[in-house]
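Engineer: Provide a 3D model corresponding to the input given below.
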Amino acid sequence: MTQIRIPATYMRGGTSKGVFFRLDDLPEAARVPGPARDALLLRVIGSPDPYQKQIDGMGGATSSTSKTVILSKSERPGHDVDYLFGQVSIDTPFVDWSGNCGNLSAAVGPFAIASGLVDPERLPRDGIAEVRIWQANIGKTIVGHVPMRDGEVQETGDFALDGVTFPAAEVAVDFMDPADGEGAMFPTGSVVDELEVPGVGTLRATLIDAGIPTVFVEAEALGYIGTEKQETINGDPEALVRLEAIRTQGALRMGLITRPEEAAQRQHTPKVAFVAPPSDYVASSGKTVAADEIDLLVRAMSMGKLHHAMMGTAAVAIASAAAVPGTLVNLAAGGGERTSVCFGHPSGTLRVGAEASNSGCGWTALKATMSRSARVLMEGWVRVPKDSF
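Structural biologist: A predicted model of the protein is given here:
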């Protein structure tokens, strides 16, 4: 059986990497949602892999590098491109379409411009191009602010992002109305809930749907201090079981699943994260982060493992929760009203901003903003066996 080749681009966006496709470049059977599309993307990435290495594919054996993106020119008024994100499981035959990747969102604008999906008349020769993106997974608008130079996307620059080794050009990303549905951020109607978790106990939790559904709990309640590194959590099987139990109960309370067993088929959402007040720590790069440089500490789980930095969509959730007085995120940051927050994660720090309002019918997220960077790593074709989808 011969292999087929499919035009693709391997890109870094923020602290993630993924394989980007134009919808029209996919084989016909994979241009629509369904088993054929999932099977193709699994084979491209190299999943399912019982060795959890993804050696026979483009994946990097972490949740940050097991990602795919499909883009097409948008027919939706006021938008340039439709963006669909698929989080590919490493060891199971499963592609999760339930949420967005905030980090790769920063790469969507540059890819869309370079691929001819944005009207050339809207692009400045030099300056900032505004790319209007429809995030098809969650039905939300994202605006990417992409630097241009000499009529092309500018990728190099001096913007440093903790968790990324080399500097690059800054790409500001606005997540418009980031909460699900009509904008209600708190599915339970409360900024803090009592969450009963079998085998763990009753925990205070902030359950928020902004950027991505997220369950925030207090680090202290789990026996942590908030400065934990990847190996501390990921090397502790019992800790992973407890955190997954918290995620499952949070998903039930948020109405994302109806039975605990369904959590296994919804690995990408919700996220679970634990927060703590600021303290000094040493990041994974060896850099010292001082308590007075940050507002709070956050550690977040992604696909069952502690993330090496911070997922972009979780950063939106952090910013949105920090903007609402009384949430666990807000309280860890010192309380009060705020429109931005700088938090410490395993790789360093990140500043994000958000606007929220309370109309009397509950809190609404208006916009969240962060800066990332993006770069093309490789472009050409990916190859898969013809009978793999």
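Engineer: hey, let's count contacts and neighbours off CA atoms from now on
Structural biologist: Fine.
Engineer: Wait, a helix at residue 110?
Structural biologist: Yes. Assessed by DSSP: H, G, I helix; E, B strand; the rest coil, residue 110 belongs to a helix.
Engineer: What is the burial count for the residue lying closest to residue 101 once chain neighbours are set aside?
Structural biologist: Nearest residue to residue 101, sequence neighbours excluded (C-alpha to C-alpha, 6 or more residues apart in numbering): residue 313, at 6.0 Å. By other C-alpha atoms under 10 Å, the residues close to residue 313 number 25.
Engineer: secondary structure class for residue 313?
Structural biologist: Classified using three-state DSSP, residue 313 is helix.
Engineer: How much space separates it from residue 103?
Structural biologist: 7 Å (C-alpha to C-alpha, to the nearest Å).
Engineer: Touching both of those two, which residues are there?
Structural biologist: The contact sets of residue 313 and residue 103 do not overlap (C-alpha atoms under 8 Å, 6 or more residues apart in numbering).
Engineer: What segments of the chain are helices?
Structural biologist: Using DSSP state H, the helices of the chain run over 35-45, 102-114, 230-234, 237-253, 312-322, 328-332.
Engineer: returning to what we had before: next up, the contacts around the residue nearest to residue 101.
Structural biologist: Neighbour list for residue 313: 100, 101, 102, 103, 210, 211, 212 [criterion: C-alpha under 8 Å, 6+ apart].
Engineer: Which single one of those residues is nearest to residue 301?
Structural biologist: Minimum distance to residue 301 across the contacts of residue 313 is 12.6 Å, recorded for residue 212 (C-alpha to C-alpha).
Engineer: my guess is that closest one meets residue 139, correct?
Structural biologist: No. With contact defined as C-alpha atoms under 8 Å, residue 212 does not count as touching residue 139 (12.0 Å).
Engineer: So which of these two has more stuff around it?
Structural biologist: Neighbour count, other C-alpha under 10 Å: between residue 212 and residue 139, residue 212 has more, with 28 against 15.
Engineer: can you pull the contacts of the more buried one?
Structural biologist: Going by C-alpha under 8 Å, 6+ apart, the list of residues near residue 212 reads 99, 100, 179, 269, 270, 271, 313, 314, 316, 317.
Engineer: Ok, residue 344 next?
Structural biologist: Here residue 344 is in contact with 278, 289, 294, 295, 296, 297, 298, 350 (C-alpha under 8 Å, 6+ apart).
Engineer: and the gap between it and residue 277?
Structural biologist: Applying C-alpha to C-alpha to residue 344 and residue 277 gives a distance of 10 Å.
Engineer: shared neighbours, those two?
Structural biologist: 295, 296, 297.
Engineer: picking that back up, ranking the contacts of residue 212 by neighbours, who comes first?
Structural biologist: residue 317 (31 neighbours).
Engineer: Second input sequence below; structure requested for side-by-side comparison:
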Amino acid sequence: MKQMKIPATYMRGGTSKGVFFALKDLPLNAQQPGPARDALLLRVIGSPDPYGKQTDGMGGATSSTSKTVILDKSQRDDHDVDYLFGQVAIDKPFVDWSGNCGNLTAAVGAFAITQGLVDSAKIPDNGIAVVKIWQANINKTIIAHVPMVDGEVQELGDFELDGVTFPAAEVLVEFVDPADGEGDMFPTGNLVDKLEVPGEPVFDATFINAGIPTIFLKAEQLGYEGTELQEAINGDAAALERFETIRAHGALQMGLIQSLDEAAGRQHTPKIAFVAPAKAYTSSSGKQIAAEEIDLHVRALSMGKLHHAMMGTAAVAIGTAASIPGTLVNQAAGGQARESVRFGHPSGTLKVGAKASEQEGRWQVEKVSMSRSARVLMQGWVCVPESLG
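Structural biologist: Next comes the predicted model:
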């Protein structure tokens, strides 16, 4: 029994981190989608792990740190790089390819530049390199603005991102036309729907396909304040089971699944989140956030747990919904028309810009933008059993 070494880079992007691969560096049997690729990535991350720790792999035992990325020079003439994201389940032998990771998107441009996947003529020695990314999971364009100094990606700086311990260089990320290209931004045609779940009161819900399919609920209807931190929900097994049941019924109403049983095989999407009007709270780091600093509160769950900050794709959904009068997100933010929103999450605050317009009865958003940061944590080879190659 021998191990094989695969070139890989461990990177933080936004409030997530994952293992990045260039497609050409993967074993031949993993260069195409399928069971061989999934088996390889599961072993890299250390899943499935019945102990829930991913001790024998690169995963960090949370949805934010159980992630993989595969990049290749784009097959499209008008894009630089093709970006594929795999969300690896922790306790199940499953890789979810149904959505994007907005946080790791912040690291895609930097990795693509350092791997030579971007035409050198487009990369300034000093200034901003504009990397046009094709997000292959959702067939959308993302534009990353990567700072360059002396011909190298600038990773360090003074930009602070709540949910990340140390400051770094700012990376502006723009999600172009983030609505689901296969249907309406609002899959039911309504800004607010009634969601019926057995044993529950009828919930108000906003279903949206922007960034990632998301179900927004009112905190008060769930019995929450909207200022909850992770331990208030993740330590409550009954609450987590309740959220998963609600998420499954919401996915069914959105048309993402045909039966409730399918929800278990689609853990990454849709996301479920709840909103509340702005109020003062203390973040997980102990930082005091005044009500005047934010427009509303949002708490979101990812892979069955309350996220420690906010998923980048869910932030796209939040920014989009906030810009459209009538959604639950817009109502919680005060109800007025807006082109940006700053929301409170467990780790602090985040500002997202979005401009929406209604055309022939359908809402459209040209792009959603936010600032993130990214940094290489380790470069080299990841080792897995030779039998996986």
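Engineer: care to give me the TM-score?
Structural biologist: Here the TM-score for the pair of chains, by TM-score structural alignment, normalised by the length of structure 1, is 0.99; 389 aligned residues with a C-alpha RMSD of 0.8 Å.
Engineer: just to revisit the earlier point, deepest of the helices of structure 1, which one?
Structural biologist: When those are scored by mean count of other C-alpha atoms under 10 Å, the highest mean neighbour count falls to helix 312-322 (a mean of 30).
Engineer: And that one, how far out from the chain middle?
Structural biologist: 10 Å (C-alpha atoms, centre = their mean, to the nearest Å).
Engineer: That one vs structure 2 - mean distance after superposition?
Structural biologist: Average distance, helix 312-322 of structure 1 versus aligned residues of structure 2 after superposition (mean C-alpha distance after the TM-score superposition for structure 1): 0.2 Å.
Engineer: which bit of structure 2 covers that helix?
Structural biologist: Per TM-score structural alignment, the counterpart of helix 312-322 of structure 1 in structure 2 is residues 312-322.
Engineer: Okay, strands next: where are they in the stretch 201-350 of structure 1?
Structural biologist: 201-210, 212-218, 271-276, 281-282, 288-289, 296-302, 305-306, 340-345, 348-358 (DSSP state E, counting those that start in this stretch).
Engineer: Mean deviation, the second one versus structure 2?
Structural biologist: Right, strand 212-218 of structure 1. Here the mean offset of strand 212-218 of structure 1 against structure 2 after fitting is 0.2 Å, by mean C-alpha distance after the TM-score superposition for structure 1.
Engineer: Same check on the fourth one?
Structural biologist: Superposed on structure 2, strand 281-282 of structure 1 shows a mean distance to its aligned partners of 0.4 Å (mean C-alpha distance after the TM-score superposition for structure 1).
Engineer: For that strand, report the contacting residues that lie outside it.
Structural biologist: Outside strand 281-282 of structure 1, the residues that reach it (C-alpha under 8 Å, 6+ apart) are 227, 288, 289, 290, 291.
Engineer: Surely the fourth one touches residue 279?
Structural biologist: Yes. Checked against C-alpha under 8 Å, the pair residue 290 of structure 1 and residue 279 is within contact range at 6.7 Å.
Engineer: Looking at these two, which one has more neighbours?
Structural biologist: Each of residue 290 of structure 1 and residue 279 has its neighbours counted (other C-alpha under 10 Å); residue 279 has more, 18 against 13.
Engineer: What residues does the more buried one make contact with?
Structural biologist: Neighbouring residues of residue 279 of structure 1 by C-alpha under 8 Å, 6+ apart: 227, 290, 291, 292, 296, 297.
Engineer: switch the cut-off to 7 Å
Structural biologist: 290, 291 (C-alpha atoms under 7 Å, 6 or more residues apart in numbering).
Engineer: any idea where the strands of the stretch 1-150 of structure 2 begin and end?
Structural biologist: Under DSSP E, counting those that start in this stretch, the stretch 1-150 of structure 2 gives strands at 3-13, 16-22, 67-73, 81-88, 95-96, 127-135, 140-149.
Engineer: Export those as CSV, with columns for distance to residue 38 of structure 2.
Structural biologist: Below are the strands of the stretch 1-150 of structure 2 laid out as CSV (distance: least, C-alpha to C-alpha, whole Å):
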stretch, distance to residue 38 of structure 2
strand 3-13, 15
strand 16-22, 14
strand 67-73, 10
strand 81-88, 9
strand 95-96, 6
strand 127-135, 19
strand 140-149, 23
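Engineer: Show me the one of these that comes nearest residue 186 of structure 2.
Structural biologist: When those are compared (using C-alpha to C-alpha), the closest one is strand 140-149, at 17.3 Å.
Engineer: Tell me what angle that closest one forms with helix 102-114.
Structural biologist: 60 degrees (axes from the mean of the first three to the mean of the last three C-alpha atoms, to 10 degrees).
Engineer: how near is the closest residue to residue 351 of structure 2 other than its chain neighbours to residue 206 of structure 2?
Structural biologist: Leaving aside its chain neighbours, residue 351 of structure 2 sits nearest to residue 342 (4.1 Å; criterion: C-alpha to C-alpha, 6+ apart). Going from residue 342 of structure 2 to residue 206 of structure 2 by C-alpha to C-alpha gives 19 Å.
Engineer: From what I see, residue 70 of structure 2 and residue 83 are in contact.
Structural biologist: Yes. Counting by C-alpha atoms under 7 Å, residue 70 of structure 2 touches residue 83, with 6.1 Å between them.
Engineer: neighbour-wise, which of the two wins?
Structural biologist: Between residue 70 of structure 2 and residue 83, residue 83 has the larger neighbour count (other C-alpha under 10 Å), namely 26 against 20.
Engineer: Against residue 171 of structure 2, how distant is the more buried one?
Structural biologist: Residue 83 of structure 2 is 17 Å from residue 171 of structure 2, by C-alpha to C-alpha.
Engineer: ok, now residue 139 of structure 2?
Structural biologist: As defined by C-alpha to C-alpha, residue 139 of structure 2 lies at a distance of 22 Å from residue 171 of structure 2.
Engineer: returning to what we had before: of all the strands of the stretch 201-350 of structure 1, which lies closest to residue 250 of structure 1?
Structural biologist: Going by C-alpha to C-alpha, the one of the strands of the stretch 201-350 of structure 1 nearest residue 250 of structure 1 is strand 212-218, 6.0 Å.
Engineer: Chain neighbours aside, what residue packs nearest to residue 140 of structure 1?
Structural biologist: Counting by C-alpha to C-alpha, 6+ apart, residue 140 of structure 1 lies nearest to residue 134, which is 5.9 Å off, once chain neighbours are set aside.
Engineer: got a list of what whichever residue in structure 2 pairs up with the one you found touches?
Structural biologist: Taking TM-score structural alignment, the alignment pairs residue 134 of structure 1 with residue 134 from structure 2. If a contact means C-alpha under 7 Å, 6+ apart, then residue 134 of structure 2 has 79, 81, 82, 83, 140, 141, 142 as its contacts.
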